[in-house]
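Novice: Kindly generate the corresponding structure for this input.
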Amino acid sequence: MNAAPSSDGIDATLAVALMPYLRSSRLLIAVSGGPDSTALMHAAARLGSAHPIQVATVDHRLRAEGGDEARSVGLTARALGLSHHILTWDGDKPSRGIQAAARHARYTLLAECAGRVGADTILTGHTADDQAETVLMRLLAGSGPGGLAGMRRERDLAPGMRLARPFLDIPKADLVAYCAAHGLVSARDPSNVDERFARARLRRLMPDLAAEGLSPERLRRLAARMARDEDALRDAACAAFTALRITADAVVLDAPPLAALPDAILIRVVGLALHEAGGGGAIRLERLERLVVDGLRPALVAGTAMRRTLRGILVDLNAEGVLSLRTAPPRRSPS
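Specialist: I've put the predicted structure just below:
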């Protein structure tokens, strides 16, 4: 068994993870009050930043204790010399999919706050344990390489604003140890062990899965490999989309060369085209596969026309070998 890292070792690990952001970014740190984000806030304050650090806590208004926990974070933040903002998720809450809805609301509120305070980077305390759980959840959901890549260390939230997870390679146990070493009190979110939620159920199963070989480390390694492969596939798809686009002011592609692309690339080219045409956010892989593998690919090979609609976008392959994507016309109401 590996020995637990020393307090000095944990401090150094956190410093290495944080310094790239502290040197140049205008930071808003998302702090729930749990050990991960508390360690993130404390370590950032100790190390210092090139710009004033802002802290925000989201009160989802789902638990009576949420307001007190947010105010407690504020006291700790101010004791560290940091400005603190409490963001509330007001309004009606959905009866189903509450965790996904809360996550969407949380990032929306954080992005709005970052815009108000002039931050360009939002830091969260996601850990290596969170990454392993995310990959396992997506594996069970049948995700492709993009989903199995797990959480990315950085992603864009809005133009000029990114979300970053500096502790994504650090085990949660190290952050708990950091809090203990520095006398930091952290909150406990009961939803983390509430087995109504899939993540909590899978967290309980993790030791048994690790005993069979599906360890958190192997799940994280899978995420790294999938991220590497997904990036390569995405780059190839972007290059093909650019090369085959006929006009810049509409989503129109030269279709015959698409038939030579492997399915993995063709699916991503069509996904890019749908997004460019106004098809909204992420599209489920199964729906893209049905469109491309069952519809577009056979039509390309046979040289026949095809028309399908997905996410309000008309995908139109004509007999002349031109593939166009545009907003679908409204459906006629029955007379």
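Novice: going forward, measure contacts and count neighbours with C-alpha atoms only.
Specialist: Fine.
Novice: can you pull the buried residues of the helix or strand in which Thr242 is found?
Specialist: Applying DSSP states H and E as the criterion places Thr242 in helix 216-244. Of the residues in helix 216-244, those with enough neighbours to count as buried (16 or more other CA atoms under 10 Å) are 216-217, 219-220, 222-224, 226-227, 230, 233-234, 236-238, 240-241, 244.
Novice: go on, stretch 247-254?
Specialist: 251-254.
Novice: Counting only helices, which of the residues you listed make the cut?
Specialist: For the buried residues of stretch 247-254, membership in helices holds for none, with DSSP state H as the criterion.
Novice: Out of those residues, which is nearest to Thr127?
Specialist: Using CA to CA, Val251 is the member of the buried residues of stretch 247-254 that lies nearest Thr127, at 39.7 Å.
Novice: Go ahead and confirm that closest one touches Ser324.
Specialist: Yes. Because the distance of 5.8 Å satisfies CA atoms under 8 Å, Val251 is recorded as touching Ser324.
Novice: What's the local residue count around Gly97?
Specialist: Other residues within reach of Gly97, judged by other CA atoms under 10 Å, total 10.
Novice: ugh, wrong one, Ala282
Specialist: Based on other CA under 10 Å, the number of other residues close to Ala282 is 8.
Novice: thinking again about what came up before, export the buried residues of stretch 247-254 to JSON lines and append columns for distance to Ser83.
Specialist: Below are the buried residues of stretch 247-254 laid out as JSON lines (distance: CA to CA, whole Å):
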{"residue": "Val251", "distance to Ser83": "46"}
{"residue": "Val252", "distance to Ser83": "49"}
{"residue": "Leu253", "distance to Ser83": "51"}
{"residue": "Asp254", "distance to Ser83": "54"}
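Novice: Tell me how far the closest residue to Met151 other than its chain neighbours lies from Leu47.
Specialist: Spatial nearest neighbour of Met151, chain neighbours left out: Gln131 (6.3 Å); criterion: CA to CA, 6 or more residues apart in numbering. Counting by CA to CA, to the nearest Å, the gap between Gln131 and Leu47 amounts to 25 Å.
Novice: Another sequence for comparison is provided below:
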Amino acid sequence: MLTPADIALCGLDPAGLFAPIADRKTIGLAVSGGADSLALMLLYAAWSGRKPKAIVYTVDHGLRPEARAEAAMVVAEAEKLGLSCRSLVWTGDKPVTGKQSAARSARYGLIGQAMEADGAEILLTAHHQRDQAETILMRLAHGSGVSGLGGIRTFSNVEAVSVFRPLLGVPPEALATLVARAGLSPASDPSNTDRAYERTRWRDALPGLAELGLGPDRLSKMAERLQRIDAFAAREADRFITRHGALDPLGIVRIDRTAIETADPEIKVRVIERLLAAASGGHSFFLSRIEALAGRVAAGEHFTATLAGARVLADANTIVIHREAGRVGLPTASLSPGETLVWDGRFVVAAAKAGTIGPATGLTRKAFKELTGKALSGPVAGLRTAPLLRDRRGEIAAIGSLEVGEGFSVTQIPLTS
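Specialist: Coordinates of the predicted model:
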């Protein structure tokens, strides 16, 4: 058993590490059996005083013969510590390529379902200081901007799971020492030393970088500072969009041309990225392409362009952005009474009765005016990529967020956070 002296010797303070989630009722602990996650579990068990109920989740991914035994070891050690534990199994066919990404998605999917059933509010993971350093280096090599170089966030959402990472500032060596003092033998995943993976190659490069003064501690501190800058710039972008941008009921986005031309360069890039995301329903863009588009705007060009699933039309007064049609098929779905879904990443639809939803393909300006009593103010292409809801009789109930019938509520994902 660990003693307070063992924990202090490793320079760790459970109360301080877990303070941000002390007011939660039930939390989850993601424990794979490696040294880092075992240390997370040990530290949580050693946290004295009032704390949330914890449920340990471990996943047998079936990718290695040892996976089942490792999951069983986690269950046994959790029980020794007085913690509830659920062993989850990833069944079905496994991918031949992209195993790490697929396993990650499967892991969060299984844990997310279990957390929902258990009433767990947030998942604690054991990402640590070196993980942060590796992430920053990879993103630097990939050309990330300030947001990406801020690295891993302490709080985030991953695969629809709310995640808290209390160990981001902790060196992995301290965690390994803690596990050793507890007398545990952690599992070892061979993929962690496989240089076929980019993260492993950056991990191998870290000692040399540390000799030059660029160790995990410095990189981690840089991430903290960039996260502050990122948060400030995000707030300024929100203010700018609130003042100068607009989202119409069809999902067409507009921004005042003069305002965006004269905006600070960083705000210009962020605003354009945010508007592209709102118009396309996407969330991942190449920064260099956003910067190139911002450069065309700053230069006063009049142009049309397609980027990241969105169509951009820039004239003298306004920049209009709408969902691109044709390249990626827009979704169609049946709706059941009581069902809520997010359509194309842009509209939230709540159904009180049965119906269908799909793009308003083929709808004309004349038909739009007849249905809504309003003239179409944007491009027809924008209209035809908006959602069209029909009830089970085939009657149109809504176009975009314009409700022209009963039984459906449609709202839009807002432009600002």
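Novice: quick one: the helix holding Thr242 of structure 1 aligns where in structure 2?
Specialist: Alignment note (TM-score structural alignment): helix 216-244 of structure 1 is matched to residues 216-244 of structure 2.
Novice: residues making contact with the helix or strand containing Ala69 of structure 2?
Specialist: Secondary structure assignment for Ala69 of structure 2, by DSSP H and E: helix 67-80. Contact with helix 67-80 of structure 2 is made by 31-33, 38, 41, 56, 58-62, 84-87, 187, as judged by CA atoms under 8 Å, 6 or more residues apart in numbering.
Novice: residues of the helix or strand hosting Ala15 of structure 1 that come out buried?
Specialist: Per DSSP H and E: Ala15 of structure 1 is located in helix 7-24. Of all the residues in helix 7-24 of structure 1, those buried under the rule 16+ other CA under 10 Å are 7, 10-11, 14-15, 17-19, 21-22.
Novice: next one: stretch 90-105 of structure 2
Specialist: Along stretch 90-105 of structure 2, these residues count as buried under the neighbour rule (16+ other CA under 10 Å): 90, 103.
Novice: ends of that stretch, how far apart?
Specialist: First-to-last residue span, stretch 90-105 of structure 2, CA to CA: 11 Å.
Novice: With stretch 44-64 of structure 1 instead?
Specialist: With CA to CA, one end of stretch 44-64 of structure 1 sits 29 Å from the other.
Novice: Give me the contacts around that stretch.
Specialist: The set of residues that contact stretch 44-64 of structure 1 without belonging to it, under CA under 8 Å, 6+ apart, is 15, 18, 22-32, 41, 66-67, 70, 73, 77, 80-90, 102, 106, 109-110, 113, 117.
Novice: Would you mind checking these for buried ones?
Specialist: 15, 18, 22, 25-32, 41, 66-67, 70, 73, 77, 82-89, 102, 106, 109-110, 113.
Novice: In helices, which of the residues you listed fall?
Specialist: Taking DSSP H as the definition of helices, those contribute 15, 18, 22, 41, 66-67, 70, 73, 77, 102, 106, 109-110, 113.
Novice: Gly295 of structure 1: which of those is nearest?
Specialist: Distance ranking of those against Gly295 of structure 1, using CA to CA, places Ala102 first at 36.2 Å.
Novice: I figured Asn200 of structure 2 hits Asp194, correct?
Specialist: Asn isn't right for residue 200 of structure 2; it's Thr. Yes. Between Thr200 of structure 2 and Asp194 there is a contact at 6.3 Å, judged by CA under 8 Å.
Novice: part of a helix, is Ala263 of structure 2?
Specialist: No. Secondary structure of Ala263 of structure 2, determined by DSSP: H, G, I helix; E, B strand; the rest coil: coil, with no helix assignment.
Novice: measure it to Phe408 of structure 2 for me?
Specialist: From Ala263 of structure 2 over to Phe408 of structure 2 (counting by CA to CA), the distance is 39 Å.
Novice: Would you mind telling me which of those two has more residues around it?
Specialist: Using other CA under 10 Å as the criterion, Ala263 of structure 2 and Phe408 rank with Phe408 on top: 25 against 15.
Novice: May I ask you to name the longest strand in structure 2?
Specialist: Longest strand of structure 2, by residue count under DSSP state E: strand 53-60.
Novice: mean per-residue distance, that one to structure 1?
Specialist: Superposed on structure 1, strand 53-60 of structure 2 shows a mean distance to its aligned partners of 1.6 Å (mean CA distance after the TM-score superposition for structure 1).
Novice: before we move on, what about stretch 198-209 of structure 2?
Specialist: On superposition with structure 1, the average gap between stretch 198-209 of structure 2 and its aligned counterparts reaches 1.6 Å (mean CA distance after the TM-score superposition for structure 1).
Novice: contact partners of that stretch?
Specialist: In this structure, residues lying in contact with stretch 198-209 of structure 2 by CA under 8 Å, 6+ apart are 130, 134-135, 137-138, 192-195, 215-216.
Novice: Stretch 172-191 of structure 2 now?
Specialist: Residues outside stretch 172-191 of structure 2 that contact it (CA under 8 Å, 6+ apart) are 1-2, 6-7, 10-11, 33-36, 38-39, 42, 70, 128-130, 197.
Novice: Emit the ChimeraX select command for whichever of those are buried.
Specialist: Applying 16+ other CA under 10 Å to the contacts of stretch 172-191 of structure 2, the buried members can be selected in ChimeraX as follows:
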select :2,6,7,10,33,34,35,36,38,39,42,70,128,129,130
